[in-house]
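*Asks:* what's the 3D shape of this:
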Amino acid sequence: MSNFVFVLDTQKRSLNLIRPGRARKLLTTGKAAVFKRYPFTIILKVEVTATPEPITLKIDPGSQTTGIALVQGEKVLWGAELNHRVETTLTWAKKLTKFAPINKIVQELVRFDLQQLENPEISGFEYQQGTLFGYEVREYLLNKWDRKCAYCGVENVPLQVEHIHPKTQGGTNRISNLCLACEKCNLKKGAQNIEQFLAKKPEVLKRILSQVKRPLKDATAVNSTRWALFNRLKETGLPVSTGSGGLTKFNRPRLNLPKTHWIDAACVGQITSLKLLTNQPLLIKATGHGTRQMCRTDKFGFPSRYVPRLKFVKGFQTGDIVKAIVTSGKKIGTYIGRVAVRASGSFNISASELVSGISYKYCSIIHRKDGYSYAA
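*Replies:* Below is the predicted model:
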């Protein structure tokens, strides 16, 4: 299932997203034209009187990849994964509000809800009984203990929540009495007191006891970038609500959904159910608009060849998506892909494989370079 298609009316106002099949029918019957290739948007050629249903933009920020989803009620209509630089998430949020009738934004702001960890009574029975509470606790402990076993320091193995002071000896379930341990250390410690278990490792004992007392450095949010994005999103004028990473992790397995960035975005915040109407997100990568480098260099850093000052050649620039229909010569065929221009007018096109020596006369623009590369 492909992503739904964005639709604009004759006044360039956003309408409801439609299925790809319906968009193809509108295009083939001449009732619409392609307005933008990425994200795929059509513009109607005839007046319509329709009231679009509101859509929620959901964002799951990540250190390298940010998940984006458009949700209408319980239906996920469109998804994307943005391999980004700092400002690109905000750029795409603003871009999507132009093409879809978005009336609110939901962002994953914090990895865990610290207030609910400290006072779980505020969230009712489900939270107290450990379903959602367990996800918030684990997310907090993973960040506090650097995703390592507190006793042996092993990484990249399944970790278990461990009571530092055993419950059999009066230990509680308070966050300050919990750490993470691998299965081997957890079984080895059993119901022993930590001082007894680490009697021969005083340095480890000292480190654990000091780390238990130390609060998480960034308790209200894992990083300042999420807060900066949150504050910038409020500038759009749309209502912005937030959810925790623990809540996202709770929602996804409850709904039996796979782990991907864009599905995580759809699971952000309070939801009861989700219906995926797409399984093919748009993959977006920020590539920039080139460099100001005046020459190419070899592996030692010495100039090796000249770079022309003019970016455009015959109306094309490197990075444009073009369609080339070659009608004569050895390379007869149709090629669609990213173009690399040469001053001679003989271009290279990166499609499924590199095709070199295609004359500009056979090329037509599909999508102008906009600083991003796209894949489905």
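
*Asks:* going forward, measure contacts between C-alpha atoms and count neighbours the same way
*Replies:* Noted.

*Asks:* which strands and helices sit next to the helix ranked longest in the chain?
*Replies:* Longest helix of the chain, by residue count under DSSP state H: helix 131-144. Other helices and strands packing on helix 131-144, by 3 or more C-alpha pairs under 8 Å, 6 or more residues apart in numbering; DSSP states H and E, are helix 114-118, helix 124-128, strand 178-182, helix 245-254.

*Asks:* which of the ones you listed sits most buried?
*Replies:* Ranked by mean neighbour count, the helices and strands packed on helix 131-144 are led by strand 178-182 with a mean of 24 (mean count of other C-alpha atoms under 10 Å).

*Asks:* one step back: quick one: buried residues of the longest helix of the chain?
*Replies:* Neighbour counts over helix 131-144 (16 or more other C-alpha atoms under 10 Å) mark 132-144 as buried.

*Asks:* tell me which of the helices and strands packed on helix 131-144 sits nearest to residue 65.
*Replies:* Among the helices and strands packed on helix 131-144, the nearest to residue 65 by C-alpha to C-alpha is helix 245-254 (15.1 Å).

*Asks:* would you state the helices of the stretch 201-350 of the chain in chain order?
*Replies:* Taking DSSP state H, counting those that start in this stretch, the helices of the stretch 201-350 of the chain run over residues 202-213, 224-234, 245-254, 261-266.

*Asks:* let's have those in TSV, adding distance to residue 339.
*Replies:* Compiled in TSV, the helices of the stretch 201-350 of the chain are given as follows (distance: least, C-alpha to C-alpha, whole Å):
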stretch	distance to residue 339
helix 202-213	54
helix 224-234	34
helix 245-254	40
helix 261-266	29
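
*Asks:* this one as well, want them side by side:
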Amino acid sequence: MRVFVLNMRGEPLMPCSQRKARLLLKSNKAIIYKYNPFTIQLAYATGEAKQGCRIGVDTGSKHIGLAVTSEDKVMWKAEVELRQDVKSKIDKRRMYRGNRRYRKTRYRKPRFLNRKREPKWLPPSLQNRVNHTFHWIDVLSSLVPNPNLHIEVGKFDTAKMINPEINGVDYQHGQTYGFYDERYFVFARDNYTCQCCGKSKDKILNTHHIIYRSNGGTNRVDNLITICTDCHTSQNHKKGGILYKWQEQHKKVTQYKESPFMNTLRRRIFTAYPDAKITYGSETTPKRKDMGLNKTHYNDAIIISGINDINENDEEWLLIKQFRKKKRSLHEATARKGRKKPNSSQVRNSKNTPYYKGFYLNDKVVVFGKSGYITGFTSDGAYIKDGDDNYITLPNKNYKQVGISKMKFECHNNNWQYIVKTTV
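*Replies:* So this is what the prediction gives:
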């Protein structure tokens, strides 16, 4: 990957090679502007011949592909993992706040003045992904000269994905149209037959959630199945029971929540970036196959950028993941391992400390010649994971803690992890 360069006034210049960046830094002709994405700033006046740079963005609900190209060169490529846990974190916060009103603590009155929503309001889980998509587009646009933005968006017809033969007035009717409720629709779909034992006569039928609601399952008919009362028992619901095993076997229940998000994101991209060139997946896929690139998000971004011939494409690429630096709640609903009683006195556990002896959570450090990230602290050490999410431990030792004295600081990373990968 190439290194982003800024002039003395902080304006972007053409990215340079890693070797040239090292020479400039060693000769004190440049300083490190920021580590991620790695950017240097020149300390002397220089010529400012600039070529056009193209930024390719492969949008998605779980991953974003990013690439910077110029003429026939791929200068930088990356893949961003978007957060998928926002809704579960908000649900947990709601539970803690509700429980707190019934304990002998400071009473938190319900609020009703915060119910008004803005005209373009989105649920927090969707707004978070929209914000991060726009954030990385703006970051790259500020680091390259004369950026020419190319964005791939998605347009989906969710009703036709469920029923390809839908037409006309059928769009106004849901899957359960004509049935008393979802329960009777599930029975009719399954031919009034228990899907566990296969019997239908003289049996009382129930509807069963394939993925339990406590594990994130929904009340949608795709997550419901017909079960008789003989099979729908508490024993079968427990771990090891046949219904519990279904939860793992049928984990991939058809979901359509990504399609509405992509439609929403597309409309907001039109508003936020009116000068961007918009493409669709039907155009990207054949071009990528013609150029012999594998199916990855950053390779899609390379094609989206509009490049026609590739003569320079480094094997290195950047994986960017968001890191949650600390748990927000001081209260613990259940006692943590090692505690004899719940933490009701609101004292932070040492593993939940955001910094210790000059080191912060998510700092990049070097231990035993390996580079990793601090994921937690102990009484006199830290837990460190590498880019593959494996603990870095002492040689020939089983415990995971590493002493502070054995860590060498590299850089702060705030809430993002930047992992350099190599194409296989």
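
*Asks:* circling back to that earlier point, okay, the helices of the stretch 201-350 of structure 1, which one's buried deepest?
*Replies:* helix 261-266 (a mean of 27).

*Asks:* which residue range of structure 2 does stretch 61-80 of structure 1 align onto?
*Replies:* Aligned using TM-score structural alignment, stretch 61-80 of structure 1 spans residues 59-78 in structure 2.

*Asks:* how long is the matching stretch from one end to the other?
*Replies:* When the termini of stretch 59-78 of structure 2 are compared using C-alpha to C-alpha, to the nearest Å, they are 12 Å apart.

*Asks:* and for stretch 287-302 of structure 1?
*Replies:* Start-to-end, stretch 287-302 of structure 1 (C-alpha to C-alpha) is 25 Å.

*Asks:* which non-adjacent residue is nearest residue 1 of structure 2?
*Replies:* The spatial neighbour of residue 1 of structure 2 that comes closest, neighbours along the chain excluded (C-alpha to C-alpha, 6 or more residues apart in numbering), is residue 76 at 5.1 Å.

*Asks:* follow-up on the earlier one: for residue 20 of structure 1, which of the helices of the stretch 201-350 of structure 1 is the nearest?
*Replies:* helix 261-266 (19.4 Å).

*Asks:* how close does the closest one sit to structure 2?
*Replies:* Its aligned residues in structure 2 lie a mean 1.0 Å from helix 261-266 of structure 1 after superposition (mean C-alpha distance after the TM-score superposition for structure 1).

*Asks:* against structure 2, where does that helix fall?
*Replies:* The aligned range for helix 261-266 of structure 1 is 297-302, by TM-score structural alignment.

*Asks:* distance from the chain centre to the matching stretch, please.
*Replies:* 17 Å (C-alpha atoms, centre = their mean, to the nearest Å).

*Asks:* burial count for residue 57 of structure 1?
*Replies:* Using other C-alpha atoms under 10 Å, residue 57 of structure 1 has 26 neighbouring residues.

*Asks:* show me what contacts it?
*Replies:* 68-71, 93, 102, 104-106 (C-alpha atoms under 8 Å, 6 or more residues apart in numbering).

*Asks:* go again with 10 Å.
*Replies:* Shown in contact with residue 57 of structure 1 (C-alpha atoms under 10 Å, 6 or more residues apart in numbering): 68-72, 78-79, 93, 96-97, 100-107, 240, 265-266.

*Asks:* is the residue nearest to residue 1 of structure 2 within a helix or a strand, and which one?
*Replies:* Element membership of residue 76 of structure 2, judged by DSSP states H and E, is strand 73-81.

*Asks:* thinking again about what came up before, distance to residue 310 of structure 1 added to the helices and strands packed on helix 131-144 of structure 1, as a markdown table?
*Replies:* Below are those laid out as a markdown table (distance: least, C-alpha to C-alpha, whole Å):
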| stretch | distance to residue 310 of structure 1 |
| --- | --- |
| helix 114-118 | 54 |
| helix 124-128 | 61 |
| strand 178-182 | 58 |
| helix 245-254 | 47 |
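
*Asks:* nearest to residue 315 of structure 1 among these would be which one?
*Replies:* helix 245-254 (46.7 Å).

*Asks:* which one in structure 1 is aligned with residue 151 of structure 2?
*Replies:* Match for residue 151 of structure 2 (TM-score structural alignment): residue 107.

*Asks:* how about the secondary structure of its match?
*Replies:* strand (DSSP: H, G, I helix; E, B strand; the rest coil).

*Asks:* that one contacts residue 231, doesn't it?
*Replies:* No - Residue 107 of structure 1 is not in contact with residue 231 according to C-alpha atoms under 10 Å; the separation is 11.0 Å.

*Asks:* measure the residue most central in space within structure 2 to residue 320 of structure 2 for me?
*Replies:* The residue lying closest to the centre of structure 2 (C-alpha atoms, centre = their mean) is residue 82, at 2.0 Å. Residue 82 of structure 2 sits 9 Å away from residue 320 of structure 2, taking C-alpha to C-alpha as the criterion.
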